[in-house]
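In: The following block contains a protein sequence and its predicted model.
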Amino acid sequence: MSDQYELFLTCPKGLETLLAEEAASLGLEQVNTHTAAIRGSADLETAYRLCLWSRLANRVLLVLKRFNMSNANDLYDNILAVDWQEHLSPGGSLAVEFSGNGSGIDNTHFGALKVKDAIVDKLRRDSGERPSIDKINPDVRVHLRLDRGEAILSLDLAGHSLHQRGYRLQQGAAPLKENLAAAVLIRAGWPRIAAEGGALADPMCGVGTFLVEAAMIAADIAPNLKRERWGFSNWLGHVPALWKRLHADAEARADAGLAKPPLWIRGYEADPRLIQPARNNIERAGLSEWVKIYQGELATFEPRPDRNQTGLIICNPPYGERLGDEASLLYLYQNLGERLRQSCLNWEAAVFTGAPELGKRMGIRSHKQYAFWNGALPCKLLLFKVQVQQFVTGERGERRAANDSEGERPVAPTPAAAPVRELARLSEGGQMFANRLQKNLKTLSKWARREGVQCYRLYDADMPEYALAVDLYGDWVHVQEYAPPRSIDPDKAQARLLDALAAIPQTLGVDTAKVVVKRRERQSGTKQYQRQAAQGQFMEVSEGGAKLLVNLTDYLDTGLFLDHRPLRLRIQREAAGKRFLNLYCYTATATVHAAKGGARSTTSVDLSKTYLDWARRNLALNGFSDKQRLEQGDVMEWLAADREEYDLIFIDPPTFSNSKRMEGVFDVQRDHVQLLDLAMARLAKGGVLYFSNNFRKFLFDEGLAARYTVEEISPQTIDADFARNPKIHRAWRIVAK
């Protein structure tokens, strides 16, 4: 066998240049980069050294053969021609990995099968024995890469991916792979900082991956020193004496590194469930003397090294996977920027993020950015020098720095306490949005206090470029982002949303933890009723003397349609002594008002068990249990079967519904005539039916006006908070002729 080998080293996408530099420093020659891989030439000692010392590679592949192929038979014949007895004992075990397609190979499983068949047939023909297949811990792992008709046959010297260092047996929800964490540290300049005796802190450390990788770099510990099984361990070309010498040298370097005074490396994590797993990982890595983990919130983060040195702040904030995460993430990034400015002056900082737009909201300018991939997610590494000249100026031009004379975090002003011009670090668009919020709040808060209204709409896409609805529920803010039209650049829409979210807590003087964001799109079927989260947090609010439960987090809607407030209060005023029917009752808030107004009995009908359970809780909260009937069923079918009479009926149907629990599809435009005829058949003499819907293009059938006395009352059902959007719904009062 030749003394020089062609090697392929694979890595996460985006690490190719870094890996090429690292591999060259470890002895790889003639280095070329490819997508998620590098290629070069080396002897066996260098191949071993790459396996042991590469912090960035996934695999070290030793190329056995390159050949062109046009079909599966070519593949089989070329694999058969290799002298496999130089690599694998006939009674040994084998695993085959295949990547790529073409040249008659339709899928990787078929390609791997052809390679396996050729190897097994060759060994059986030469020795009479055949190797077994072991996909977990084979003696030899063979890899074939097919690229545009060229096949590259290799032995995997690593075995399992090199990012699996062995210390991280416990991990959090979305951990970085160890080699990606090492790459981020290298790009952030940690090797230089560590060599200078600098400190390192991670304010959101999770299970400690950055901390362990940083300590191994600082202590000169080979990342795979503790790996016991390698892809070359049972390879017949393996030279144990050479490997033992390299491994012993690495052990000596690790011992020398750990004997030095440890650097100050600290991690802080808010989730108490991750503290012990992180400490366990650190202990398995043998770095308990170097790395310490503490429970701590970002809001109180303040690195204090023993010798007052500076160093590197590094973190990987959460990216957000659910709609509505924008608010909490924005405030997290703002808080991170605030802590850097307040407590980390003259440190360097590195923020690895899958949401680079949020990185711009930190109030500090990054001096350098690098593109990475975390799996399939494009990410950015933002590098900062925490110096006063890097801080983003506020609206009045002054700089906010950790050594400002005030020395305290700005307090969000209450609406009456400070004008909007005092708000810090808002963009021009954010300032415009804040001005509009302040203007609306000044008017509507007076109206709300006068009318005793606790929950109301403050803003409803008043400025078209900020297409949001902002509702106040006591001291909570519920934000709905309307899906932007396709003509709007998604990045611009996202930037405007973040502008608005930055302005809301400051303008309204609310805790950022009490801002809930959802995205409202065109609804089909029961999508608006589908569960969005599972926090189960209900809040009690009051309206017209009635107590109602709302849930701001779990569903697209909150359980209370604010625009129907005037209709609910009208029903309360008219309900005394009457039999009340609420169709498509949702959470039965109108039923609560009817009962509060003295209704003789109430009947509420809805198809959703979830909302009927919610309705039951609303009624019980107000002390109503007797004579309050809750019926689960399709309203049209229920009306057709019901024979009771009612004095007061309220109908607020969906625009469209195709629930699995109903036959057919309900369309309010098409079906409202049948719906109203069925309901009017149940209306007692002298009774009143209120009908409402929020379909903007709805046309009331003229034939109904010929059969019943119909009066549109839409203007009387719009309160001050919806006066800017009077088309939010239309409503009619219908009685028998």
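Out: Happy to help now that I have it. Numbers count the residues shown, from 1 in each chain.

In: From now on I want contacts and neighbour counts done on CA atoms only, so please keep to that.
Out: Will do.

In: what's the longest helix in the chain?
Out: What stands out as the longest helix in the chain, according to DSSP state H, is helix 428-451.

In: Next, the buried residues of it.
Out: Applying a neighbour-count criterion of 16 or more other Cα atoms under 10 Å, one finds 429-438, 440-441, 444-445, 448 buried in helix 428-451.

In: Next secondary structure element downstream of that helix?
Out: Downstream of helix 428-451, the first helix or strand assigned by DSSP states H and E is strand 455-460.

In: Now do the same contact list for Arg724.
Out: Contacts here follow Cα atoms under 8 Å, 6 or more residues apart in numbering; on that basis Arg724 touches Asp460, Asp462.

In: Next, it: secondary structure please.
Out: Classification of Arg724 using DSSP: H, G, I helix; E, B strand; the rest coil returns coil.

In: again, but for Arg55
Out: Using three-state DSSP, the secondary structure recorded for Arg55 is coil.

In: pretty sure it is touching Ala181, no?
Out: No - checked against Cα atoms under 8 Å, the pair Arg55 and Ala181 is beyond contact range at 9.3 Å.

In: So which of those two has more stuff around it?
Out: When neighbours are counted by other Cα atoms under 10 Å, Arg55 and Ala181 differ, and Arg55 comes out ahead with 27 against 24.

In: Tell me how far that one lies from Leu612.
Out: The span separating Arg55 from Leu612 equals 57 Å under the rule Cα to Cα, to the nearest Å.

In: again, but for Cys379
Out: From Cys379 over to Leu612 (counting by Cα to Cα), the distance is 44 Å.

In: what's the neighbour count on Asp642?
Out: A total of 12 residues lie near Asp642 under the criterion other Cα under 10 Å.

In: Equivalent analysis for Lys492, please.
Out: Lys492: 12 surrounding residues under other Cα under 10 Å.

In: For Gln669, list the residues it contacts.
Out: Under the criterion of Cα under 8 Å, 6+ apart, the neighbours of Gln669 are Thr655, Phe698, Leu699, Phe700.

In: another one to put next to it:
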Amino acid sequence: MSDRFELFLTCPKGLEGLLIEEAVGLGLEDAREHTSAVRGMATMETAYRLCLWSRLANRVLLVLKRFPMKDAEDLYHGVLDVEWQDHMLADGTLAVEFSGHGSGIDNTHFGALKVKDAIVDKLRTPQGDRPSIDKLNPDLRIHLRLDRGEAILSLDLSGHSLHQRGYRLQQGAAPLKENLAAAILIRSGWPRIAAEGGALADPMCGVGTFLVEAGMIAADMAPNLRREQWGFTAWLGHVPALWKKLHEEAVERAAAGLAKPPLWIRGYEADPRLIQPGRNNVERAGLSEWIKIYQGEVATFEPRPDQNQKGLVICNPPYGERLGDEASLLYLYQNLGERLRQACLNWEAAVFTGAPDLGKRMGIRSHKQYSFWNGALPCKLLLIKVLPDQFVTGERRTPEQRQAEREQAAYDQTPNEPQERKFNKNGNPIKPTPAPAPVVEQPRLSEGGQMFANRLQKNLKAMSKWVKREGIDCYRVYDADMPEYAMAIDLYHDWVHVQEYAAPKSIDPEKASARMFDALAAIPQALNVDKSRVVVKRRERQSGTKQYERQAAQGKFNEVSEGGVKLLVNLTDYLDTGLFLDHRPMRMRIQKEAAGKRFLNLFCYTATASVHAAKGGARSTTSVDLSKTYLDWARRNLSLNGFSDKNRLEQGDVMAWLESSRDEYDLIFIDPPTFSNSKRMEGIFDVQRDQVQLIDLAMARLAPGGVLYFSNNFRKFQLEENLAERYAVEEISAQTIDPDFARNTKIHRAWKITAR
């Protein structure tokens, strides 16, 4: 075989430029860049070195042959002509991968089959020995790439993809591939910073991929030093002595690197479930002395190796997978920006994001941006110098002020000159008083954000007297007052619940997103709440019982007050919170009328109306719902107020329950869903269609002189006219709208129904 070989190095899309620099540095000659690949010439020593040391490549492919190809027969004979006995044994194992199409090959599986057939036919012995297929751990992994009528037949020297270093056996929900993490570190300047003895911190480290890759770069560890199985291990062209020499050199370099004083490399992760997997990954990489991982929130992140040391803050914030998540992430990015400005002055920062618009909301400018691909997702790497003149704050500084800040920052970065030490009267040295920490301003709101903040503050002030008088701490403070900011904002004591309405298709999605971010930035300032207490959801047109389906599983309940009762709300796990704020006047009416009465609450949800009835002195309450989850919630609401006795909870289909019931009630409340098709009920409930049967069944349970209240939120609902022929029906919708829903008087409709 030749002393020089043609090599193809494959890589993730967007890493080609970095890979060609790395490969040339490792000895690749005549290098050329291709899409997701680099091509060049190399000796076997360089090929081995690339396998061992490339931090960016996926595979190192050694080209065995190029040949023109018109059809499947050309493919078969071109592969058959290779002296396969020089590469593998007749009874060895084989895996074939085929890419490209054309020349009569439109199916990659068919193309791979033709390549396999040619190799097997070439090596088949008179005794019947022949290679077999092993897709997981073959002796030889063959690639054939079809490119504009030319077949490029290669041997994969890597085996498994080189990004699989072997240390990351445990990973989080959306991990970066190791070679992409390495590329981001290189683009961020980490090799330079590490060579200068700088520190590295990742405030959202997950299972530690950035940390381990950074540690290996700093300690001069070959990324694939610990790999035992290679694509060339069973290859007959393998030169073990040459490989052994290169491997031993890498072992010596790693030992020398690890013997140096370790750099300060730290990771912080909010999710406690990821801490131990991250530490396990660090230990498997052999970097436990260099890297430490702690549990911590971004909002409290503060790297402090020592007062004078600087370095790189690097992170890959979550992108958001569900509708509304991206908006919720705004505060995460804002917290990150605040921590950079307050705790990382004069550091460098690198933020890798799939949501670059959020990156603009950190309150600090990036001086460079690079495009990358994380799988199929386009991403940006934002490089930031954490210097005051990069901060986006409320103060507009003159050029002279900016120059003074730059000079001060440059001065802060230079080593301190030795100072004359002072001593107290006892002869002990007096420690110098540290300079006060710089005051870091909040990022200023955009013009739209400030306008939105003004509206929120105006609404809050207008409702303050009413809220205090009524004794409530959960109410709506904004409901799409300005059409371009389409959301509802509810206060629940010291928490804020935001529901973003999906923008119409006529609205530019980028403009809608920008307005949403402006509004979210304004909410904490305008309402004087911590960003961690703002919960954001996106509300779209719902079908069936989707609004009641679980959205998350945090299980966190908050206690709120309303009309002298305490109620539990869950702001995170469901689209609704467990308390329909618009029905507050109806609940208060029930409380006032319940004294001495038997109260029935149908479709009771979390039984908030039953709590109010009990507070008003009801003789008994009965609450019926199909959901065990909501009845458990109802039980907790009743217990919270000391109303566990004489308050019955019934699980069942309301229609069936009413048909079987023979009890009488003096006060009945019905707030049915618009539509329900639960598997636990017979048939499908439709409030427009089934209203007459429902009201008739409920009226049959109403005691003489009793009152039934019926309401629902279906905008198109029309009460059947013939009900008025049998019962006294009075619409009371206007009387059941409180000031916080005055802008949305069609939020629900309500009727008072009594026997004639």
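Out: Noted; the coordinates are in hand. Computed from a predicted structure; not experimentally measured.

In: Trace Arg533 of the second structure over to the first structure, please.
Out: Taking TM-score structural alignment, the alignment pairs Arg533 of the second structure with Lys514 from the first structure.

In: err, Glu83 of the second structure, not the other one
Out: Under TM-score structural alignment, Glu83 of the second structure pairs with Asp83 in the first structure.

In: State the number of residues packed around that match.
Out: 13.

In: same check, this time on Asn712 of the second structure
Out: One way to gauge burial is a neighbour count; for Asn712 of the second structure, by other Cα under 10 Å, it gives 18.

In: so what corresponds to it in the first structure?
Out: In the first structure, the residue equivalent to Asn712 of the second structure is Asn693, according to TM-score structural alignment.

In: which residues of the stretch 51-200 of the first structure fall in helices?
Out: 72-80, 108-127, 178-187, 190-195 (DSSP state H, counting those that start in this stretch).

In: Of the contacts of Gln669 of the first structure, which belong to strands?
Out: Among these, the subset assigned to strands under DSSP state E is empty.

In: Which of those residues sits closest to Gln674 of the first structure?
Out: Of all the contacts of Gln669 of the first structure, Phe700 has the smallest distance to Gln674 of the first structure: 12.3 Å, by Cα to Cα.

In: OK, contacts around that closest one?
Out: If you count contacts by Cα under 8 Å, 6+ apart, then Phe700 of the first structure has Gln669 around it.

In: Thr545 of the second structure now?
Out: The contact partners of Thr545 of the second structure, by Cα under 8 Å, 6+ apart, come to Phe675, Ser676, Asn677, Ser678.

In: at 10 Å what do you get?
Out: Contact partners of Thr545 of the second structure, counting by Cα atoms under 10 Å, 6 or more residues apart in numbering, are Pro673, Thr674, Phe675, Ser676, Asn677, Ser678.

In: got it, and Asp139 of the first structure?
Out: Shown in contact with Asp139 of the first structure (Cα under 10 Å, 6+ apart): 87-89, 92-95, 131-133, 159, 229-236.

In: if we go to 8 Å?
Out: Counting by Cα under 8 Å, 6+ apart, Asp139 of the first structure touches Leu88, Gly92, Ser93, Leu94, Gly231, Phe232, Ser233, Asn234, Trp235.

In: Just the buried residues of these.
Out: The neighbour-count criterion (16+ other Cα under 10 Å) marks Leu88, Gly92, Ser93, Leu94, Gly231, Phe232, Ser233, Asn234, Trp235 among the contacts of Asp139 of the first structure as buried.

In: Return the distance of the closest residue to the last one other than its chain neighbours relative to Leu80 of the first structure.
Out: The spatial neighbour of Trp235 of the first structure that comes closest, neighbours along the chain excluded (Cα to Cα, 6 or more residues apart in numbering), is His87 at 5.6 Å. Look at His87 of the first structure and Leu80 of the first structure: by Cα to Cα, they are 13 Å apart.

In: For the second structure, identify the residue most remote from the centre.
Out: No residue in the second structure sits farther from the centre than Pro126, which is 59.2 Å out by Cα atoms, centre = their mean.

In: Roughly how far does that residue sit from Ala90 of the second structure?
Out: From Pro126 of the second structure to Ala90 of the second structure the distance is 11 Å (Cα to Cα).

In: same deal with Tyr605 of the second structure?
Out: With the distance defined as Cα to Cα, Tyr605 of the second structure ends up 71 Å from Ala90 of the second structure.

In: same check, this time on His163 of the second structure
Out: Relative to Ala90 of the second structure, His163 of the second structure is positioned 31 Å away (Cα to Cα).

In: Next: Asn346 of the second structure.
Out: In this structure, Asn346 of the second structure and Ala90 of the second structure are separated by 63 Å, where distance is defined by Cα to Cα.

In: now do Asp147 of the second structure
Out: On the measure of Cα to Cα, Asp147 of the second structure and Ala90 of the second structure end up 30 Å apart.

In: For stretch 537-553 of the second structure, buried residues please.
Out: So stretch 537-553 of the second structure, judged by 16+ other Cα under 10 Å, has buried residues Lys537, Arg538, Arg539, Gly544, Tyr548.

In: Out of the residues you listed, which two are the most distant from each other?
Out: Of all pairs drawn from these, the one with the largest separation by Cα to Cα is Lys537 and Gly544; the distance is 18.7 Å.

In: Could you tell me how many residues sit around Leu377 of the first structure?
Out: Applying other Cα under 10 Å, we find 10 residues neighbouring Leu377 of the first structure.

In: Likewise for the one 3 residues further on?
Out: Using other Cα under 10 Å as the criterion, Lys380 of the first structure is surrounded by 20 other residues.

In: I'd guessed it sits against Pro356; true?
Out: Yes - distance between Lys380 of the first structure and Pro356: 6.1 Å, which falls inside the contact criterion (Cα under 8 Å).

In: doesn't Ala590 make contact with Ile571 of the first structure?
Out: Yes - look at Ile571 of the first structure against Ala590 with Cα under 8 Å: they come within range, at 7.2 Å.

In: Which neighbours do those two have in common?
Out: Residues touching both Ile571 of the first structure and Ala590 (Cα under 8 Å, 6+ apart): none.
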